[in-house]
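> Any chance you could fold what I've pasted below:
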Amino acid sequence: MKRLPLRSRLAILTAAAVAVAVAAVALSCWLLTKQQLTEQLDRSLRQADAVPQISRSINQNGCLATPPVQDVGPGHYPFINTTNTSAQVVQRNGKSCWVEGTAAFPVTKPDQAIAADPLKPDGTPRAVTHNVTTADGTELRVYTMGTNLALDRQPLALSVARPLSEITDPLNTLAWVLLAVAGIGVLGAGAAGLLIARAGLKPVDRLTETVEHIARTEDLSVRIPVEGEDEIARLSESFNAMTAALASSRDRQQQLIADAGHELRTPLTSLRTNIELLERSEATGRPIPPADRKALLASVKAQMTELAALIGDLQELSRPDGAPTLQVVALHEIAEAALERARLRGPDLTIRAELAPWYVRAEPVALERAVVNLLDNAVKFSPPSGSVEVRLDHGVLTVRDHGPGIPEDELPHVFERFWRSPSARSLPGSGLGLSIVARTVQQSGGEVSLRPAGGGGTVATVRLPGAPTAPPGLT
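Prediction:
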C-alpha cells in the first residue's frame, strides 16, 4: 500500500470507505426487510380462528395423519385462503391430525408443550412460532396455538404453517440486487475517488515540480501561486516563506563571504608587504634600521591581532541562528570583568562604573563578548585622557563615551555586519562588533540602541529582562 502513488491510495481508500458504507446500508436494508417479511408472515399465520372448522373437519374426515388421496382443494375452510397454507391439530403425545393443506408437517416439542397446556390461567390460548423442515427438505414457518377442544380426551393445539420460501425468495432476490448496486457503487466511488485525487493533488504536483526545479537549478526565487485558504494554500505559503528565508540566508552568506574577503584583504596585504620587506632585507644583506625594524614588527603584530579579532568575530557570526543554550548569569559580574579588560586597553582613560546586581538568562560567553565589544568601542573612540561612564541599573546597561559621536544619518546602519563609519575606517576594527552585540542581546530577549549623548559622544543602551536577586540554587 505504501508503495502506491498517493492518488492511487486515495482512490482505494475512497472506494473502501464507500464499500463499507454501502455494505452497512445493504445489510441493514436486508435485515430490516427480513424482519418485516417475517412479521408479515407471522401475522398471516396468527389470523386463523379455526376452532369450529377444526371440530367439523375431524368429525367429517376422522383423524387423518396425512391428507386424503383425493384433492380437497384450497379454501375448504374460511381461515385457509391460500394454496401455501397447511393446518393440523397436535396432541401432547406428538400425534397430529390433518385439517387443511396438501401435506402434514413434523410435530416439535414446542407444539407438544402447547397441546399439553393449551390455555393460560385467564382462558386465552398459548401460542408459539418456530420453523420446521419437512421430509422433502421444505422449510416451513409454523404458528401453534392452544384450543379448548379435545380428541380422545386429550387437549388439542392448532398448528398453521406456510413455506419460508415466501421470505427467503424475496430476500435472495434483494441480496443479489443489493450486491449489484453495491458493486456498481464501489466501482463508481473508485473512479470518482481517482478523479477527485487527481484534481485535489494538482497543487501538490505543482509543489513537487517546484521543489524538483529548485533542487535541479538552485533557483530560490521561484514561488508557488497561492489559491484559496485551505491546507494546500497554507502549505504553499509555508513553502514560499521557506524558500524566501533560504534565499535571504544564502544572500546573507554570500554577502558575509564577500565582506569578510574584503576585510581580510587589507591586513593580509599589509602583512605580505611587511614580510616581503623583511625577506628582502635578509636576502640583500641590507639591514633595516632598528627603529624602522621595530615599527615594522609592531605593524606585523598589530595586523596579526586584527586578523585574530576578525576571525573570532567571523566565528561568532557563523554560529547558527537557532535558540542558544541560555542560563542564569550575573550581568554585573560580566560587566565588571569586561571593565578590567577595557582599563587595560585604555590605561590613560578614566572609566567610572556603577553596577547594581542584575541576573539575566543568557549565554555567558556570548554576553561577555557583547559587553566587551561595547566597552571596546567606547575606549576606541574616546579622546586621550577622556572618560567613559558605565552604569547598570534594573537591567539597563549604559556605556557613555565622550568621543566624536555618530551622525544621525549613520545610526540606522551601526548594527549591520561590516558597516563602518567613514570617519572610523582608519581605525582598527572589522565592523562586526556591534553586529555581534545586537545578535547576542536579541537572543537573550533584550534590546540594544545607540544615540548621541548630550555634550558630545555616544550612549549605548542595553536592556535585558531579569531580576536583581539570584534565583534559588544559583550561588
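> Going by C-alpha atoms from here, please, whenever you check contacts or count neighbours.
Noted.
> The stretch 51-200 of the chain: helices as residue ranges?
51-61, 109-116, 165-200 (DSSP state H, counting those that start in this stretch).
> What is the last one packed up against?
For helix 165-200, the helices and strands in contact under the criterion 3 or more Cα pairs under 8 Å, 6 or more residues apart in numbering; DSSP states H and E are helix 6-46.
> Likewise for the first one?
Helix 51-61 sits against strand 96-100, strand 139-151, with contacts defined as 3+ Cα pairs under 8 Å, 6+ apart.
> I'd like the ones you listed as TSV, with mean neighbour count and distance to I54 appended.
Putting the helices and strands packed on helix 51-61 into TSV (neighbours: other Cα atoms under 10 Å; distance: least, Cα to Cα, whole Å) gives the following:
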stretch	mean neighbour count	distance to I54
strand 96-100	26	7
strand 139-151	22	9
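> Can I get those in JSON lines including distance to R252?
Formatted as JSON lines, these follow (distance: least, Cα to Cα, whole Å):
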{"stretch": "strand 96-100", "distance to R252": "103"}
{"stretch": "strand 139-151", "distance to R252": "88"}
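> who wins for proximity to A21 among those?
Nearest to A21, of all the helices and strands packed on helix 51-61, is strand 139-151, at 32.8 Å by Cα to Cα.
> Taking helix 6-46 as reference, get the angle to the closest one.
Here the directions of strand 139-151 and helix 6-46 differ by 20 degrees (axes from the mean of the first three to the mean of the last three Cα atoms, to 10 degrees).
> how about this one, so we can line them up?
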Amino acid sequence: MIRKSLRTRLTVLVAAAVALAIAVCAGACFMIVRGQLYQQIDRELRPHPGNDLSWLMKKCGPEPVPAGPYGPPQSTQVIYADGTPTCYLGAALKVTPDDLRIAREPGAEHMHNGVAEDGAPMRIFTVNVAPGMAVMDARPIGRLQGTLRNVALLLGFVSALGVLGAATAGLLIARAALRPVGRLSKAVEHIAQTEDLGTRIPVRGNDEIARLSSSFNAMTAALAGSRERQQQLVADAGHELRTPLTTLRTNIDLLLRSEQTGRSLDPDAKRRLLVNVKAQFAELSTLVADLLQLARGDTDHEPHVELAFHEVVTAAVERARLRGAEVVTDLSPWYVVGNAASLERAVLNLIDNAAKFSPDGQVEVALEDGRLTVRDHGPGLPEEDLPHVFERFWRSPSARGLPGSGLGLAIVAQAVAESGGQVSLANAPGGGAIATMDLPGTLMRNSETAKSL
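As a prediction, this is how the structure comes out:
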C-alpha cells in the first residue's frame, strides 16, 4: 500500500471534515423545510368541516368529481367500516386498511400521505366522526414534493460546491502550513547529504513550527559544537602526544644504535636514559587515561546514585596522602546524587593540583553545606589566567615545567557538570589558590529523612 504524503492526507482530512459538516447542515435544512411545508398543510386539514356531518352529507354525492388538468385541488369523502360505497365531495381517494380501521375506532384519527384514485399524491387526514364512519379530507402535495425535490437538488449542488471549495482550501492550507516543514525537511536532507552542521532554518513567529525550527537549530548548533570540541580534542591530543613520542623515539634510537654499533653507553648514561624512557611511558599512560576520561560520552558513565560525598572526599584524601601530599581536612556530612568514581577522581585532581603548587605540599580541604574548598599555599595564579584553568590542555607558563597533561582540571569540570554542580578557581586571601566545588544535595540521606518524618 502506497502511503500518501502529509500534504495529501491533510487535504483529504480537511475536505472530509467540511464535507461531513456540509452534509449534516444540508440534511438538517432539508428536514426543516420539509417539516414546515407539511405542517402548513396539516394545519389546513385539521379544522375539518366534516365535524358537521349533516352538512357534509348534504353536499357530498355518490360519484366523485373528475380532477382537473392539474390534479384534484382538494377532496373530502365519507367512508364506512364495512366497505360499502362512500359519499364524495371532490375527487375520489384511495382507501387503505388504516382508513377503515379509523372508521371502526371511535375518536381515532390519522394523518398520512396517500394518493387519489387517479394516482395523484395527496396529504390525507382521516378522522372518525360516528360509529362505523370516518371522513377523509385531503390536499394535493404534488407541487410540494416537486419543491422538495428542487430543494434537495439545490442543497446537493451547493454541498458539492462546498466540498470542492473545501478541498481547494484544504490544499492551500496544507501548502501554507507545511511550507516551514518543507524547509525543515530540505535542511535535514541537506545536512544528511553534506554533513554541514552550519545550516540554519529561519525562525518566524512563535508557533509550533517556529519552536520546532528553533529546536532544530539548537540541535545542529550543539552537534556542531560537539564536533568542533572533538576535533579540537584530537588536535590537542596529537600535539601533546607528539613530544613524549618524539622523546621516546630518540631515546630508543640511541639505545638501538649503541647496540648495533657495538659501542655501549656509559652505565650511568644508560640508566638515566632508561629512567627517562620509563618516565615518558608513565606520562603517556597518564595522558591516554585522561583522554579516555574526557572522551567518553554521557552514556558511558555508570548510573548516578545517592552517595555520601564526605566519604568520597575522604577516599580521595587518603589516595593523595599515599602520593606524599599533606592534607588537612574539615569535613561535614553531605549527600549528593552522582558517580562516586568520577567525583573521587575530580577531588583527587584538585588535591594533586594544589599539592603541586604548595612549597611544603600542604593542602587544606573543607566540606560544609555542599561546598568543597581545596586551598594551597603556593604563589597563586595571574588574574588573566583564571578564566582558562579548566580548558583542555591549557597550562599556565609557571606550570609548563611541572609534570602533568593539562587535563586534570578539565576532568574536574566535566565530573562536576555531570552531577549538576559548579566549580571555580580563584586566588585565596593571604596567598595561594582556592578551588571551590558546589554540589546540590542534602545533609541527610533521603531514606533517613523519610524515617525522621
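> follow-up on the earlier one: quick one, which of the helices and strands packed on helix 51-61 of structure 1 gets closest to E316 of structure 1.
Using Cα to Cα, the helices and strands packed on helix 51-61 of structure 1 put strand 139-151 closest to E316 of structure 1, at 92.1 Å.
> re earlier: for T38 of structure 1, find the nearest of the helices and strands packed on helix 51-61 of structure 1.
Nearest of those (Cα to Cα): strand 139-151, 9.0 Å.
> which other helices and strands contact that closest one?
Strand 139-151 of structure 1 packs on helix 6-46, helix 51-61, helix 109-116, strand 127-133, strand 154-163, going by 3+ Cα pairs under 8 Å, 6+ apart.
> what would the helices of the stretch 51-200 of structure 1 look like in CSV with mean neighbour count and distance to A15 of structure 1?
As requested, the helices of the stretch 51-200 of structure 1 are exported to CSV (neighbours: other Cα under 10 Å; distance: least, Cα to Cα, whole Å):
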stretch, mean neighbour count, distance to A15 of structure 1
helix 51-61, 15, 58
helix 109-116, 22, 48
helix 165-200, 16, 5
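> so which of the ones you listed gets nearest R391 of structure 1?
helix 165-200 (62.4 Å).
> on that earlier part again, among the helices and strands packed on strand 139-151 of structure 1, which is nearest L171 of structure 1?
It's helix 6-46; of these, that one is closest to L171 of structure 1 (Cα to Cα) at 6.7 Å.
> tilt between that closest one and helix 165-200?
160 degrees.
> How far off centre is helix 6-46 of structure 1?
34 Å (Cα atoms, centre = their mean, to the nearest Å).
> Would you mind finding the match for L355 of structure 1 in structure 2?
Matched across to structure 2, L355 of structure 1 falls on L331, judged by TM-score structural alignment.
> The residue lying closest to its match once chain neighbours are set aside: neighbouring residues, count only.
Residue nearest to L331 of structure 2 in three dimensions, not counting chain neighbours: L367, with 4.6 Å by Cα to Cα, 6 or more residues apart in numbering. Number of residues near L367 of structure 2 (other Cα atoms under 10 Å) recorded here: 21.
> what about A289 of structure 2, neighbour count?
Using other Cα under 10 Å, the number of residues around A289 of structure 2 comes to 12.
> That should have said V388 of structure 1, apologies.
Counted with other Cα under 10 Å, V388 of structure 1 comes out at 20.
> Repeat that for A291 of structure 1.
By other Cα under 10 Å, the residues close to A291 of structure 1 number 9.
> What's the separation between the spatially most central residue of structure 1 and T398 of structure 1?
In structure 1, the residue lying closest to the centroid (Cα atoms, centre = their mean) is E231, at 11.5 Å. Using Cα to Cα, to the nearest Å, we find E231 of structure 1 at a distance of 48 Å from T398 of structure 1.
> and if you look at P428 of structure 1?
23 Å.
> same thing with S44 of structure 1?
Distance from S44 of structure 1 to T398 of structure 1, by Cα to Cα: 103 Å.
> Show me which of the two is the more surrounded one.
Legend: neighbour count by other Cα under 10 Å for S44 of structure 1 and T398, higher for T398 (20 against 14).
> Now check structure 2 for the residue matching the more buried one.
Under TM-score structural alignment, T398 of structure 1 pairs with T373 in structure 2.
> do T440 of structure 1 as well
Aligned partner of T440 of structure 1 by TM-score structural alignment: A415.
> hey, where'd the helices end up in the stretch 201-350 of structure 2?
Counting by DSSP H, counting those that start in this stretch, the helices of the stretch 201-350 of structure 2 are 208-261, 267-295, 309-322, 340-357.
> list the contacts for L174 of structure 1?
W30 (Cα atoms under 8 Å, 6 or more residues apart in numbering).
> Tell me the counterpart of it in structure 2.
Match for L174 of structure 1 (TM-score structural alignment): V151.
> now A103 of structure 1
Per TM-score structural alignment, A103 of structure 1 is aligned with A92.
> Distance of that match relative to P397 of structure 2?
From A92 of structure 2 to P397 of structure 2 the distance is 123 Å (Cα to Cα).
> Looking at the two, which has the bigger crowd around it?
A92 (24 against 8).
> residue contacts, that one?
Each residue near A92 of structure 2 by Cα under 8 Å, 6+ apart is listed here: 64-65, 75-77, 116-117.
> at 6 Å instead, please
Contacts for A92 of structure 2 (Cα atoms under 6 Å, 6 or more residues apart in numbering) come out as 64, 116-117.
> And for S159 of structure 2?
I22.
> switch to 8 Å and redo it
By Cα under 8 Å, 6+ apart, the neighbours of S159 of structure 2 are 19, 22-23, 26.
> which pair in these spans the largest distance?
Pairwise distances among these were taken by Cα to Cα; the largest, 10.2 Å, belongs to A19 and A26.
> can you tell me what part of structure 1 stretch 183-203 of structure 2 aligns to?
Residue span in structure 1 matched to stretch 183-203 of structure 2, by TM-score structural alignment: 206-226.
> which other residues reach the matching stretch?
233, 236-237, 239-240, 243-244, 246-247.
> Closest to R92 of structure 1 out of those?
Relative to R92 of structure 1, and with distances defined as Cα to Cα, the nearest of the contacts of stretch 206-226 of structure 1 is A233, at 80.2 Å.
> Test my guess that that closest one contacts V204.
No. A233 of structure 1 lies out of contact with V204 (Cα atoms under 8 Å); the separation is 9.9 Å.
> Check the gap between the aligned partner of V371 of structure 1 in structure 2 and A341 of structure 2 for me.
Mapped onto structure 2 by TM-score structural alignment, V371 of structure 1 lines up with V347. To A341 of structure 2, V347 of structure 2 is 10 Å away according to Cα to Cα.
> between those two, which one's more packed in?
Taking neighbours as other Cα under 10 Å, V347 of structure 2 and A341 compare with V347 leading, 27 against 13.
> Alright, I will stop here.
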